[in-house]
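# Sequence below, structure please.
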Amino acid sequence: MSVSLSTHVLDVERGRPASGVHVELYRGDDSVAAADTDGDGRISPLATDIEPGPYRLVFAPHSPFFRRVELELALEDGHYHVPLLVSSYACTTYRGSWPCTSSPSSSRAGQPSSSASPSMRTHSTRRTR
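Just a heads-up that it's a prediction; the model follows:
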């Protein structure tokens, strides 16, 4: 089994992609991958061929309130696309869809397998002065 992950950060307050946001993927205390979002707010892919298991996806958005946004993910098999929508004082995330070609293990092109559903827990750290 193999896992891959991409992400996308949107600045919903300004109505545009959030470029230059640092994103890091951890397994335990070990950093597995790190990159900054491009001009379209994307990192594609952030990680490929990683082992299934628990991971932390940590974003450092440009926000006066959020110092970082951390997601705890249970990644199984397949590709995961995890967008972050952020504004100065709010954020949300979801499991996004990802365009892909059909494969023998997938009955519908572009659709994730039913076994590939992550559980997510979120928390953020407030910036202190």
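# make it CA atoms for all contacts and neighbour counts henceforth
Will do.
# give me every residue that touches the most centrally placed residue in the chain.
The centroid of the chain falls nearest to V82 when counting by C-alpha atoms, centre = their mean (3.5 Å). V82 makes contacts with L5, S6, T7, H8, T93, Y94, R95, G96, as judged by C-alpha atoms under 8 Å, 6 or more residues apart in numbering.
# can you check S2 too?
T48, D49, I50, E51, P52, D77, G78.
# Out of these, which sit inside strands?
Counted as lying in strands by DSSP state E, out of the contacts of S2, are T48, D49, I50, G78.
# List the contacts of A18.
With C-alpha under 8 Å, 6+ apart, A18 has these contacts: V9, L10, D11, T37, G39, D40, G41.
# now the other sequence, so there's something to compare against:
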Amino acid sequence: MGRLTTHVLDTAKGLPGSDIKVELYKVDGEQTTLINTVYTNHDGRTDAPILEGADYVSGKYQLVFHTSPYFKKQGIELLEPAFLDDVVIRFGIAEGEEHYHVPLLISPYSYSTYRGS
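Okay, the predicted model is just below:
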């Protein structure tokens, strides 16, 4: 059965990004619909897949990582508005049976992502 997972790594500290709010949206044209809201755990991962089961269907999705509050909790002074207040990753799921893993590597002024395993 297919599932969607993620994790966050703070590349500035070399540590997992914990307690980061992550929202998943289904994208249909210009319309986005909130499907799930989770927080990363002490290992920078979510405790369960963000999407699985009957809700896991092919289509376009969007993950929103609320990174600015995380960096502020780390004592990092950010200009307002923060350069990376939220990191938005829009991606497609083509198959309903595959595992899609979308990691986020962050620092206060940059990010990177890829399709992981």
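# if we can go back for a sec, which among the contacts of S2 of the first structure count as buried?
I50, D77, G78 (16 or more other C-alpha atoms under 10 Å).
# quick one: the second one and T7 of the first structure, what's the gap?
If I follow you right, that is D77 of the first structure. From D77 of the first structure across to T7 of the first structure, the span is 17 Å (C-alpha to C-alpha, to the nearest Å).
# ok, now the last one?
Distance, G78 of the first structure to T7 of the first structure, by C-alpha to C-alpha: 14 Å.
# just G20 of the first structure next, same as before
13 Å.
# These two: which has the busier surroundings?
More crowded of G20 of the first structure and T7, by other C-alpha atoms under 10 Å: T7, with 21 against 18.
# Now do the strands in the second structure.
Going by DSSP E, the second structure shows strands at 3-5, 8-10, 15-16, 21-28, 31-39, 51-52, 59-66, 87-93, 99-101, 104-107, 110-113.
# What residues of the first one count as buried?
What that stands for is strand 3-5 of the second structure. For strand 3-5 of the second structure, burial by neighbour count (16+ other C-alpha under 10 Å) applies to R3, L4, T5.
# Counting by contacts, list what it packs against.
strand 51-52, strand 99-101 (3 or more C-alpha pairs under 8 Å, 6 or more residues apart in numbering; DSSP states H and E).
# still on that earlier bit, tell me the one of the ones in strands among the contacts of S2 of the first structure nearest G28 of the first structure?
Taking C-alpha to C-alpha as the measure, G28 of the first structure lies nearest I50 of those, at 13.5 Å.
# Verify the stated contact: the closest one with Y26.
No. Between I50 of the first structure and Y26 there is no contact under C-alpha atoms under 8 Å: 11.1 Å.
# just so I know, which of the helices and strands packed on strand 3-5 of the second structure lies nearest T67 of the second structure?
Nearest to T67 of the second structure, of all these, is strand 99-101, at 18.7 Å by C-alpha to C-alpha.
# Tabulate the buried residues of strand 3-5 of the second structure (a markdown table), appending distance to T33 of the second structure.
Formatted as a markdown table, the buried residues of strand 3-5 of the second structure follow (distance: C-alpha to C-alpha, whole Å):
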| residue | distance to T33 of the second structure |
| --- | --- |
| R3 | 18 |
| L4 | 17 |
| T5 | 18 |
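# right, and out of those residues, which lies closest to D28 of the second structure?
The nearest member of the buried residues of strand 3-5 of the second structure to D28 of the second structure, counting by C-alpha to C-alpha, is L4 at 18.2 Å.
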